[in-house]
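Student: Here is a sequence together with a model predicted from it:
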Amino acid sequence: MAPKLHVILCSTRPGRVGLTIGKWFHEFATQHGKFEVRLVDLAELNLPLMDEPEHPVRRLYQHEHTKAWSAIVNAADAYVFVTPEYNHGPPPALVNALDYVFHEWAYKPAGFVSYGGLSGGLRAVQVEKQSLVALKVMPIPEQVAIQMYAQYLDANKNFTPSEHHTKAATTLLNELLRWAEALKPLRESAK
């Protein structure tokens, strides 16, 4: 059975570029063929600012949106975060989503497809990695960084990757698979 990979769209901003980049990566990961891939859009989930009265470590969720998010996070064996960079950091919707649950993230690898201007979202990824480590997620070093993303959009705002992006995506997925398999015993013992 193939490990489950959730490709998480981190930007919720209207007109976001992350949607087209996320759809590209979702399709690319599906064609890779080693994962069961699901596209998870934080804009569709529309999680309110953290509103649970109990600490997430207790798993005493009161709200249906939290229970649904918990099930989504728990179901994955690995994650790829499709993330922009806002003021040298992660988008607020991602920070909020990470904080909603705790145990559900543990012992899973994470990769990144980042995009932005000159930095290609790299500064946001560095901050995101710190938060993920606190949740017992293993952020891998391989990633796809899309610098000056506008040059890869056509007239309809569809993303057309360069050869560099597709090679990086293949490397990311291959390494993510290794980590997902290596961490499987830890995930199983934590259930």
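Tutor: Looks like it came in fine. Numbers count the residues shown, from 1 in each chain.

Student: going forward, measure contacts and count neighbours with C-alpha atoms only.
Tutor: Will do.

Student: Show me where the chain has its helices.
Tutor: 18-32, 42-45, 64-75, 92-100, 122-134, 163-189 (DSSP state H).

Student: Mean neighbour count and distance to residue 86 added to the ones you listed, as TSV?
Tutor: Converted to TSV, these look like this (neighbours: other Cα atoms under 10 Å; distance: least, Cα to Cα, whole Å):
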stretch	mean neighbour count	distance to residue 86
helix 18-32	19	13
helix 42-45	14	16
helix 64-75	16	23
helix 92-100	18	9
helix 122-134	18	7
helix 163-189	16	22
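
Student: before we go on, here's another structure to hold up against the first:
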Amino acid sequence: MDGENPLRLAVVIGSVREGRFGPTAANWFLEQVAPRTDVDVDVLDLADACLPDRLGTSPVPSEVAAVGPRLEAADAFVIVTPEYNHSFPASLKTLIDWHHDEWQRKPVAFVSYGGFCGGLRAVEALRLVFAGLHAATLRDVVSFHGIPASFDAAGRPLDAEAKAAAAKTLLDELTWWARALRDARAARALG
């Protein structure tokens, strides 16, 4: 598919901790996306978004209002998440909970990282949350285990070839689902 009608991909960097690894993983993933002409990327770094953790305030805080249209415009999402205490960070839950309709009937893929499990427990927990929002999570995941030792000083994974192949599989599946769901949303809105 060429760039005539590219998909809008939102890449969400989910950690806001000081000294976080998220930007390294996200930058590597963005390098994998860069050659593709079938996607336009919007990077949403939650450390910059500064979303309030007190939900349901009225009027909607300006930080929340600024993020909503970016999520709404996306045809697909890639969530870059660490694993904290066998789950995902509170900053991601805050983002998800402030928004509802923006996620619906769109595919969500994951790039995860962490220690022994490589963030996979965070991914499994996120699958349940996104199912409740009628979002379609993908089976394929890019997972980095043993962070930061599995990356070199330049921010490249030591097993670069295998990770690049995993990213290609993820992107191919994600774009298929994104296109199918975008077409379905356009053809038939739920009442």
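Tutor: Perfect, thanks for sending it. Here the structure is a predicted model, which is why all the values come from computation and not from measurement.

Student: what's the TM-score here?
Tutor: The TM-score (TM-score structural alignment, normalised by the length of the first structure) is 0.90; 184 aligned residues with a Cα RMSD of 1.7 Å.

Student: Contacts only, for the residue most central in space within the second structure.
Tutor: The geometric centre of the second structure, computed from its C-alpha atoms, lies nearest to residue 79 (Cα atoms, centre = their mean), at 1.8 Å. Contacts for residue 79 of the second structure (Cα atoms under 8 Å, 6 or more residues apart in numbering) come out as 11, 12, 13, 14, 108, 109, 110, 111, 112.

Student: What lines up with the third one in the first structure?
Tutor: Same thing as residue 13 of the second structure. In the first structure, residue 13 of the second structure lines up with residue 9, judged by TM-score structural alignment.

Student: Distance of its match relative to residue 38 of the first structure?
Tutor: 11 Å (Cα to Cα, to the nearest Å).

Student: Check residue 61 of the first structure too.
Tutor: 24 Å.

Student: I figured residue 16 of the second structure was touching residue 44, is that so?
Tutor: No: counting by Cα atoms under 8 Å, residue 16 of the second structure does not reach residue 44; the two are 11.7 Å apart.

Student: Map residue 36 of the second structure onto the first structure.
Tutor: So residue 36 of the second structure corresponds to residue 32, using TM-score structural alignment.

Student: ok, now how distant is its match from residue 20 of the first structure?
Tutor: On the measure of Cα to Cα, residue 32 of the first structure and residue 20 of the first structure end up 18 Å apart.

Student: What of residue 184 of the first structure?
Tutor: 31 Å.

Student: next one: residue 169 of the first structure
Tutor: Distance from residue 169 of the first structure to residue 20 of the first structure, by Cα to Cα: 15 Å.

Student: For residue 46 of the first structure, see how far away the most far-flung residue of the first structure relative to its centre is.
Tutor: The centre of the first structure is farthest from one residue, residue 155, which by Cα atoms, centre = their mean lies 26.7 Å away. Relative to residue 46 of the first structure, residue 155 of the first structure is positioned 29 Å away (Cα to Cα).

Student: number of nearby residues for residue 49 of the first structure?
Tutor: Per other Cα atoms under 10 Å, the neighbour tally for residue 49 of the first structure reads 13.

Student: Show me what it aligns to in the second structure.
Tutor: So, by TM-score structural alignment, residue 49 of the first structure is matched to residue 53.

Student: Who are the contact partners of residue 46 of the first structure?
Tutor: Neighbours of residue 46 of the first structure in contact, by Cα under 8 Å, 6+ apart: none.

Student: any idea how far residue 172 of the first structure is from it?
Tutor: From residue 46 of the first structure to residue 172 of the first structure the distance is 28 Å (Cα to Cα).

Student: same question, residue 183 of the first structure
Tutor: Separation of residue 183 of the first structure from residue 172 of the first structure (Cα to Cα): 16 Å.

Student: same check, this time on residue 145 of the first structure
Tutor: Distance, residue 145 of the first structure to residue 172 of the first structure, by Cα to Cα: 11 Å.

Student: ok, the match of residue 49 of the first structure touching residue 94?
Tutor: Yes: checked against Cα under 8 Å, the pair residue 53 of the second structure and residue 94 is within contact range at 6.1 Å.
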